[in-house]
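Chemist: this one's structure only:
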């Protein structure tokens, strides 16, 4: 049987595109539409085949860094999802040949852009999509006139795919919101400032036909040729779960824990190997829909107002809608969509009850509830194991969980408690090993703890913490805590 943790890179990219669309408050076909437009623009402009392919990949992964800076964005605009959507919808054309910005951007904006670009570039590197794609993602906010973010590149120093995707995104968003004429006006207003004018000139005669094709009953990207070899490679689905969890610092490793517990429960419940594998994958992607809910809601103490609860109820719906459109994850998405259902019908989003819930869905729901109880939130400590066991028994008594499922869960939890501690994976060739103290610091910052909190937790000075963080960044070849967290997760260090 194939490796139970892998999917095709093509499917991983599609899943990450949906997560990005949800994070940006966009329709879940925004990145797909943009990718198709980027391919058309690059082809019309006479780009080489490798550049066309890079533009398509960059368009799909352009927003893949959004979960990583969601908390910083929430601190900046409160609602990180609607705030981003409003920014995209309210952009104005810049005068052609406008000189580069002379006033420095606020540190917060620069930091958010740095986090976003580093994560997106690291994702491309992990997926082995090639240097052109990675370079474009690391410069995704740079512009032709040098007035982008961080404003270190301009002109031909910016990868061409960055420009192609910026134009494609402008045309997609503004045509959808304000009509084709407004979209073209914006594009011409940005020619030779945001992107080179030759891309706009090459696109203008064909944009109307492209938009008509995009709005057809059968979207053009559904009839694509076989993906290139790079997109047919296999990649661990854990990467998608790790990117989901970057949205909230206190959720680091959350999807992996749900997936592992769900698989262990499935084995104890007597499911066959194929269903155990499917349940594990469902656990990894059950949180895709979380990207649609602003961090302010996730970080708020219960009870939540009705408006917030309604947005939470849509989390499994968006998981089902998004992942369900990825061929390689359709079955797992169906299971994952039951993660918040309850046997008494009190869950969401369907309100299914009893036998209407598949056993795999009940297992994922129980695993998610256990991990939720055992995870610290900004407004409460993690439940102790005893407290969590008591709460799960109460849920069974109330008819919300099946006794046999919870028994399998308890057996799995107790088995983990008596198992030997997991040893971090040994570094592969070319990776520098981390000391035990560096691993301790890494685990702390991966949970979102600041320098002072890490110092208190480890009984060391803030200066020593900063020294360890600098060494971590050097060894992990990154410059932000979000990137260190993602790399640590993908390497099995946390």
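Modeler: Arrived safely. This is a predicted model, so every value here is computed, not measured.
Chemist: going forward, measure contacts between C-alpha atoms and count neighbours the same way
Modeler: Will do.
Chemist: Which residues does stretch 298-312 contact?
Modeler: 290, 293, 297, 377-379 (C-alpha atoms under 8 Å, 6 or more residues apart in numbering).
Chemist: Make a markdown table from those residues and add distance to residue 472 to it.
Modeler: What follows is the contacts of stretch 298-312, written out as a markdown table (distance: C-alpha to C-alpha, whole Å):
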| residue | distance to residue 472 |
| --- | --- |
| 290 | 29 |
| 293 | 31 |
| 297 | 32 |
| 377 | 26 |
| 378 | 26 |
| 379 | 29 |
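Chemist: among the residues you listed, which ones are buried?
Modeler: Neighbour counting by 16 or more other C-alpha atoms under 10 Å classes 290, 293, 297, 377 among the contacts of stretch 298-312 as buried.
Chemist: how close does the closest residue to the second one other than its chain neighbours sit to residue 290?
Modeler: It refers to residue 293. Using C-alpha to C-alpha, 6 or more residues apart in numbering and skipping residues adjacent in sequence, the residue nearest residue 293 is residue 311, 6.4 Å away. Counting by C-alpha to C-alpha, to the nearest Å, the separation of residue 311 from residue 290 is 10 Å.
Chemist: Same check on residue 406?
Modeler: Remark: distance between residue 406 and residue 290 (C-alpha to C-alpha) = 25 Å.
Chemist: And residue 376, by the same measure?
Modeler: Residue 376 is 17 Å from residue 290, by C-alpha to C-alpha.
Chemist: and if you look at residue 411?
Modeler: 29 Å.
Chemist: and what of residue 32?
Modeler: 20 Å.
Chemist: and what of residue 468?
Modeler: 32 Å.
Chemist: Residue 351: what secondary structure?
Modeler: Here residue 351 is recorded as coil under DSSP: H, G, I helix; E, B strand; the rest coil.
Chemist: can you count the residues close to it?
Modeler: Applying other C-alpha atoms under 10 Å, we find 16 residues neighbouring residue 351.
Chemist: Check residue 30 too.
Modeler: With other C-alpha under 10 Å as criterion, residue 30 counts 22.
Chemist: check which helix or strand covers the residue lying closest to it once chain neighbours are set aside.
Modeler: Spatial nearest neighbour of residue 30, chain neighbours left out: residue 21 (6.4 Å); criterion: C-alpha to C-alpha, 6+ apart. Per DSSP states H and E, residue 21 falls inside helix 9-23.
Chemist: Show the subsequent helix or strand relative to that helix.
Modeler: helix 30-44.
Chemist: tilt between that following helix and helix 9-23?
Modeler: 120 degrees (axes from the mean of the first three to the mean of the last three C-alpha atoms, to 10 degrees).
Chemist: before we go on, here's another structure to hold up against the first:
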């Protein structure tokens, strides 16, 4: 009976906001015996004015906490993990193709963190953020998530908001500050092309880079209304292409792929997520070489050189060649 009540409340609350109590009652009556339990509809019909009085004026979060019998209890670590797993599972029920997504992302991100040599606390943080990274999807209509064709500009803007909604939801929970700070970055990209805040380079720490790579790799393995699932090999190839293009941290990608069972070279990573070629370019930038001189020195095109310079600027969080040279010295990347 509790779930029958929730089913009714979930729908009539929307119509209550849109058209008031009369509209909410009309929708309940129309769906009686099909979508809604007749007994629940009858109770709502007979006492709609009393049930809906003040509902739209009160803060639902505060009202729920006030009714919680264990509102002063502090969860242990295992209890917190259990709660976050339940939240992730709940979000994944929103769309059939998402089933298991959050748990897989959490497991993969944590494994990648261990592969990268992060501390136990950071691995635990990756796991928890992975479980709830997609909570904000609940704020985007299913007709957008399940649309087989291209999204309109307005629809795409709704999608770009979901990490922000994850932040808004979880920020109201005391004790999850670090989880929230990480979870909201899973769609950010090193080159600033991600969302919702367009963070780039040094603004994204190692955990953010790993979570972004883990979520993307897992998503590529899953079918979507607009595409088929990729094979593990194709997903890995795509991740590496995007890393070379500067969208993902190459070391984070390799950590995720290694954790997923792909063959990968393990070596001491370059700082700031730089690739070997970017380190070569950075050294020449620091020595005062122009882009054309770098291209000639390394036997690459001028356009490729320009792209490398832009990528290393992004990863280092700098804006000009002087700042890049200073960063190279600070990171110990110069030969002297």
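Modeler: Looks like it came in fine. This one's a predicted model, so the numbers in the text were calculated from it and none came from an experiment.
Chemist: Alignment lookup: residue 279 of structure 1 to structure 2.
Modeler: In structure 2, the residue matched to residue 279 of structure 1 (TM-score structural alignment) is residue 126.
Chemist: Now the helix or strand that match falls within on structure 1. Mean distance?
Modeler: Under the criterion of DSSP H and E, residue 126 of structure 2 resides in helix 120-132. Its aligned residues in structure 1 lie a mean 0.6 Å from helix 120-132 of structure 2 after superposition (mean C-alpha distance after the TM-score superposition for structure 1).
Chemist: buried sites along that helix?
Modeler: The neighbour-count check on helix 120-132 of structure 2 (16+ other C-alpha under 10 Å) flags 122-132 as buried.
Chemist: for stretch 224-235 of structure 2, same thing?
Modeler: Those would be 224, 229-230, 232, 235, for stretch 224-235 of structure 2 by 16+ other C-alpha under 10 Å.
Chemist: And stretch 44-64 of structure 2, by the same measure?
Modeler: Judged by neighbour count using 16+ other C-alpha under 10 Å, the buried positions of stretch 44-64 of structure 2 are 44-45, 48, 52.
Chemist: how about residue 290 of structure 1, what does it touch?
Modeler: Shown in contact with residue 290 of structure 1 (C-alpha under 8 Å, 6+ apart): 244, 312, 315.
Chemist: separation between the residue lying closest to residue 57 of structure 1 once chain neighbours are set aside and residue 176 of structure 1?
Modeler: Nearest non-adjacent residue to residue 57 of structure 1, counting by C-alpha to C-alpha, 6+ apart: residue 133, 6.6 Å away. Going from residue 133 of structure 1 to residue 176 of structure 1 by C-alpha to C-alpha gives 26 Å.
Chemist: Equivalent analysis for residue 391 of structure 1, please.
Modeler: Taking C-alpha to C-alpha, one finds residue 391 of structure 1 at 47 Å from residue 176 of structure 1.
Chemist: Where does the helix holding residue 21 of structure 1 end up in structure 2?
Modeler: Going by TM-score structural alignment: helix 9-23 of structure 1 matches no residues.
Chemist: residues near the aligned partner of residue 152 of structure 2 in structure 1, how many?
Modeler: Aligned by TM-score structural alignment, residue 152 of structure 2 pairs with residue 305 of structure 1. Neighbourhood size, residue 305 of structure 1 [other C-alpha under 10 Å]: 9.
Chemist: again, but for residue 304 of structure 2
Modeler: When neighbours are counted by other C-alpha under 10 Å, residue 304 of structure 2 comes out with 12.
Chemist: Please enumerate the helices of the stretch 1-150 of structure 1.
Modeler: 9-23, 30-44, 49-61, 70-77, 80-89, 107-126, 131-138 (DSSP state H, counting those that start in this stretch).
Chemist: what angle do the fourth one and helix 107-126 make?
Modeler: Between the direction of helix 70-77 of structure 1 and that of helix 107-126, the angle (the same axes, to 10 degrees) works out to 160 degrees.
Chemist: for helix 70-77 of structure 1, packing partners?
Modeler: Contact partners of helix 70-77 of structure 1 among helices and strands, from 3 or more C-alpha pairs under 8 Å, 6 or more residues apart in numbering; DSSP states H and E: helix 80-89, helix 107-126, helix 295-298.
Chemist: With distance to residue 259 of structure 1 as new columns, can those be given to me in CSV?
Modeler: Converted to CSV, the helices and strands packed on helix 70-77 of structure 1 look like this (distance: least, C-alpha to C-alpha, whole Å):
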stretch, distance to residue 259 of structure 1
helix 80-89, 26
helix 107-126, 21
helix 295-298, 21
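Chemist: ranking the ones you listed by burial, who's on top?
Modeler: Among the helices and strands packed on helix 70-77 of structure 1, helix 107-126 has the highest mean neighbour count (mean count of other C-alpha atoms under 10 Å), at a mean of 21.
Chemist: Report the distance from that helix to the chain centre.
Modeler: 12 Å (C-alpha atoms, centre = their mean, to the nearest Å).
Chemist: With stretch 118-133 of structure 1 instead?
Modeler: Centre-to-centre, stretch 118-133 of structure 1 and its host chain are 14 Å apart (C-alpha atoms, centre = their mean).
Chemist: In structure 2, what range does that stretch match?
Modeler: Under TM-score structural alignment, there's no match for stretch 118-133 of structure 1.
Chemist: ditto for stretch 323-343 of structure 1
Modeler: Against structure 2, stretch 323-343 of structure 1 falls on residues 170-190 (TM-score structural alignment).
Chemist: List the buried residues in the matching stretch.
Modeler: Applying 16+ other C-alpha under 10 Å to stretch 170-190 of structure 2 flags 170-171, 179-180, 182-190 as buried.
Chemist: Which members of those occur in helices, if any?
Modeler: Taking DSSP state H as the definition of helices, the buried residues of stretch 170-190 of structure 2 contribute 170, 179-180, 182-183.
Chemist: wait, is residue 230 of structure 2 part of a strand?
Modeler: No - under three-state DSSP, residue 230 of structure 2 sits outside any strand and is assigned coil.
Chemist: which residue packs closest to it, ignoring adjacent ones?
Modeler: Nearest to residue 230 of structure 2 is residue 221, by C-alpha to C-alpha, 6+ apart, at 5.0 Å.
Chemist: Could you do residue 257 of structure 2 as well?
Modeler: residue 236 (6.7 Å).
Chemist: quick one: the aligned partner of the one you found in structure 1 and residue 288 of structure 1, what's the gap?
Modeler: Aligned counterpart of residue 236 of structure 2 in structure 1: residue 389 (TM-score structural alignment). In this view, residue 389 of structure 1 and residue 288 of structure 1 are 27 Å apart by C-alpha to C-alpha.
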